[in-house]
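# Next input, structure requested:
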Amino acid sequence: MMSIIDESTTAATLKAPVKNHWLAHLFLQFSHTPVGTQLTRTQRKGPLSVQKAFYPEGRDCAHIYLLHPPAGIVSGDELRINVDVQQDAHLLFTTPGAGRFYRARTNLEIGDTKQSQITQLQLEADAKCENFPQETIVYEGADGFNTVDIKLTSSSVYLGWDITCLGLPDSDEPFLNGKYCQLNRLYCDEILIYHDRIALSPANQLLTHPAGLACNSVFATFLAYAPQKLKQPQQRAELLALLRDQVKQQDAQTLISISDIDGLLVIRYLGAQAQQCKQLFISLWEILRPLLIDKTALQPRVWHT
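All right, here's what the predicted structure looks like:
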């Protein structure tokens, strides 16, 4: 007996929204005003928000904590964060705790298992942005995609890192069968100058391959870009020497590499401890910040809670 299927019903079923998922968006604009850097515009949808700006260094530098009450990203979630730092404004952007990509659902009825976070940072002329989220934990079986796009001008300054932890090896939950893609791009005056992508999956074996992560569970990148501050190769060479000497003093030469890519300083960590990575990055930030932003490094209070 022939069955008749209503095509419109089938199409509607295939496009049915995923249950128990979040499509969240947060837009923040920071402006330089007579009373310092102020959060002047906010738009939000879904469970992304920020507290009021804090000013532990004075009114010219706003510290902002990104809040995500669900505390993690599951299948079907898409979080979009857009930050616009206007001319002469200075923002330090961080999170009160680790981000998480949880195990992807296996129930085929929900449709796509992808879990996404997309961050876009726009810096206008003479703007300064320090983007220091705490580590991102990617659970075994996740299907995550995390991207950071930075768009700045030749007179702005950017310092930012991302720290990724794969699985929970200390709890005997290694990252074996999950998928995770990290994409970082940086544009200066609308020209792409840095594109870095890693896509981990059981198929490509990058997690274990010697040319990949070589069985390390934590990888991280710290970018520093200040075209006007570091115009001359000799300036950058002297700075690289300072940074590498700091790495040597901490006996971390096998964990940290530092490169100068046409004025963009790229600092990489490959190891097994997120806290170790963060402390190494902070020690390098303490060198970079006074030179590029003319301020001593003051850690956000939330890092100590």
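
# For the rest of this, base every contact and every neighbour count on C-alpha atoms.
OK.

# what ranges do the strands span in the stretch 151-300 of the chain?
157-166, 179-188, 191-200, 218-225, 256-261, 264-271 (DSSP state E, counting those that start in this stretch).

# Those into CSV, with extra columns for distance to residue 279 and mean neighbour count?
Shown next, in CSV, are the strands of the stretch 151-300 of the chain (distance: least, C-alpha to C-alpha, whole Å; neighbours: other C-alpha atoms under 10 Å):
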stretch, distance to residue 279, mean neighbour count
strand 157-166, 12, 23
strand 179-188, 22, 18
strand 191-200, 23, 13
strand 218-225, 12, 21
strand 256-261, 12, 16
strand 264-271, 11, 20
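
# Let's have the ones you listed in TSV, adding distance to residue 61.
Formatted as TSV, the strands of the stretch 151-300 of the chain follow (distance: least, C-alpha to C-alpha, whole Å):
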stretch	distance to residue 61
strand 157-166	13
strand 179-188	22
strand 191-200	27
strand 218-225	18
strand 256-261	27
strand 264-271	23
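
# Looking at those strands, which is nearest to residue 7?
Residue 7 sits nearest to strand 179-188 of all these, at 33.5 Å, using C-alpha to C-alpha.

# Here is the second sequence; please produce its structure so I can put it next to the first one:
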Amino acid sequence: MTSALFESLPPARAQPSSEGAVRHQRADGVAELRFERRGERSVLRHLYQSAPLRVLFPQPEMGEPPLAALVNTAGGLAGGDRLRVEARACAATTATLCTPAAEKLYRSLGPETRIDSALHAEPGATLEWLPQETILFDGARLRRRLDVDLAPDAKLLAAEMLVFGRTARGEQFRQGSLHDSWRLRVGGRLRWADALRLAEPGEALADRFGFGGAGAFATLLYAAPDATAHLPALREAAGPLGAATLPREGVALIRWLGPSAPVRAALAAAIPSLRAALLGLPPLLPRLWTS
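Okay, here's the model as predicted:
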């Protein structure tokens, strides 16, 4: 059974509406994972998945935690599609979740695409959420939410990147919509919340006092009891395109804004150095980022 966290959706089968219009078949992918401690190792103990979401487990490199690769077998998402992910790192475990490629959001005929992710880290756990970029085609409509619930001594390193249009084709994200929200709870209490809403993306992205024509936007979040002590490391990792800050106690944040290729390069350079400095993990990108 799927988690009660997720509400049920209407049947995916195409059906005529009362006006005679056709409701097209839509994807509803689900993935649930739970990692537990076995001796000195973190191991997968629960997995549920439904198409088009599939979870693959490449052999981790020496010294790396278990790696779960979230694969959208549909190759992209259209309006009305939905993906739902729930991952739990049980006490004293370490796990990494990422994607093998960028996620593509196609032009919508009206409905929003929904992506809902819920991450849980229990006492002493370390969880990495490192998907590759999401590319918003012109006309895409995305509503995405990331909910994180940490034990007071758990650690989270999370990154997300948005690309506004297909850069190689000279396309910009002018039409459509975006509502991207984060909620971080520590010990059951809300610690940090953030949301980005673009109802008229062309205007907001071009505004010199907004995004200033940037082609991409990336966020890297570190949540842990020692976040304040590591602010110098995050400032160094931010580089010339980014900036680091402490929005709340126990929460450190880097954001990058600029052309898509330099922003991705900056994020890809920051992740290895911060994994080593903050989590004691090998200073490497998840290998799916480079394979």
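
# who wins for proximity to residue 34 of structure 1 among the strands of the stretch 151-300 of structure 1?
Comparing the strands of the stretch 151-300 of structure 1 by C-alpha to C-alpha, strand 157-166 comes nearest, at 21.0 Å.

# what range in structure 2 matches that closest one?
Mapping strand 157-166 of structure 1 onto structure 2 (TM-score structural alignment) gives residues 155-164.

# again with stretch 82-92 of structure 1
The alignment of stretch 82-92 of structure 1 onto structure 2 (TM-score structural alignment) covers residues 86-96.

# if I look at the spatially most central residue of structure 1, how far off is residue 40 of structure 1?
Residue closest to the average C-alpha location in structure 1 (C-alpha atoms, centre = their mean): residue 162, at 4.2 Å. Counting by C-alpha to C-alpha, to the nearest Å, the separation of residue 162 of structure 1 from residue 40 of structure 1 is 26 Å.

# now stretch 68-85 of structure 2, how far from the chain's geometric center?
12 Å (C-alpha atoms, centre = their mean, to the nearest Å).

# Next: stretch 51-59 of structure 2.
16 Å.

# Other residues contacting it?
Residues outside stretch 51-59 of structure 2 that contact it (C-alpha atoms under 8 Å, 6 or more residues apart in numbering) are 27-31, 49, 66-74, 83.

# 7 Å instead?
27, 29-31, 67-74 (C-alpha atoms under 7 Å, 6 or more residues apart in numbering).

# now do stretch 237-254 of structure 2
The contact list for stretch 237-254 of structure 2 (C-alpha under 7 Å, 6+ apart) reads 192, 219-228, 231, 234-235, 255-258, 270.

# repeat that for 8 Å
Outside stretch 237-254 of structure 2, the residues touching it (C-alpha under 8 Å, 6+ apart) are 191-192, 219-228, 231, 234-235, 255-258, 263, 266, 269-270, 273-274.

# Let me know the helix or strand that the aligned residue in structure 2 for residue 37 of structure 1 is in.
Under the alignment (TM-score structural alignment), residue 37 of structure 1 pairs with residue 42 in structure 2. Using DSSP states H and E, residue 42 of structure 2 sits within strand 41-50.

# who does that strand touch, helix- and strand-wise?
With contacts defined as 3 or more C-alpha pairs under 8 Å, 6 or more residues apart in numbering; DSSP states H and E, strand 41-50 of structure 2 has these neighbours: strand 28-38.

# What are the neighbouring residues in contact with the residue nearest to the centre of structure 1?
By C-alpha under 8 Å, 6+ apart, the contact set of residue 162 of structure 1 is 132-136, 220-222.

# Mind doing that once more with 6 Å?
220-221 (C-alpha atoms under 6 Å, 6 or more residues apart in numbering).

# and the gap between it and residue 135 of structure 1?
7 Å.

# For the residue lying closest to residue 35 of structure 2 once chain neighbours are set aside, grab the count of nearby residues.
Of all residues not flanking residue 35 of structure 2 in the chain, residue 44 sits nearest, at 4.4 Å (C-alpha to C-alpha, 6 or more residues apart in numbering). By the criterion of other C-alpha atoms under 10 Å, residue 44 of structure 2 has 19 neighbours.

# Helices along structure 1, start to end?
Taking DSSP state H as the criterion, structure 1 carries its helices at 7-14, 233-249, 274-293.

# Any buried residues in the second one, and which?
For helix 233-249 of structure 1, the neighbour count (16 or more other C-alpha atoms under 10 Å) marks 236, 239-240, 243-244, 246-247 as buried.

# In TSV: those residues, plus distance to residue 153 of structure 1.
TSV is the format used below for those (distance: C-alpha to C-alpha, whole Å):
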residue	distance to residue 153 of structure 1
236	19
239	22
240	23
243	25
244	27
246	29
247	30
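
# Determine which two of these are furthest apart.
Most distant of the buried residues of helix 233-249 of structure 1, by C-alpha to C-alpha, are 236 and 247, 16.4 Å apart.

# related to what we said a few turns ago, quick one: which of the helices of structure 1 is nearest residue 184 of structure 1?
Of all the helices of structure 1, helix 274-293 comes closest under C-alpha to C-alpha, at 17.5 Å.

# I'd like to know which elements that closest one is packed against.
Judged by 3 or more C-alpha pairs under 6 Å, 6 or more residues apart in numbering; DSSP states H and E, helix 274-293 of structure 1 is in contact with no other helix or strand.

# what residues does that helix touch?
With contacts defined as C-alpha under 6 Å, 6+ apart, helix 274-293 of structure 1 is touched by 295-297.

# and that helix, how far from the chain's centre?
16 Å.

# ok so, going back, now the helices of structure 1 in JSON lines, please, with extra columns for distance to residue 256 of structure 1.
Shown next, in JSON lines, are those (distance: least, C-alpha to C-alpha, whole Å):
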{"stretch": "helix 7-14", "distance to residue 256 of structure 1": "47"}
{"stretch": "helix 233-249", "distance to residue 256 of structure 1": "7"}
{"stretch": "helix 274-293", "distance to residue 256 of structure 1": "8"}
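
# Which of the ones you listed sits closest to residue 168 of structure 1?
helix 274-293 (11.2 Å).

# which of the residues in the closest one are buried?
274, 277-278, 280-289, 292-293.

# where's residue 291 of structure 1 relative to residue 242 of structure 1, distance?
11 Å.

# cool, residue 213 of structure 1 as well?
27 Å.

# can you tell which of the strands of the stretch 151-300 of structure 1 is closest to residue 126 of structure 1?
That would be strand 157-166 among these, by C-alpha to C-alpha, at 7.2 Å.
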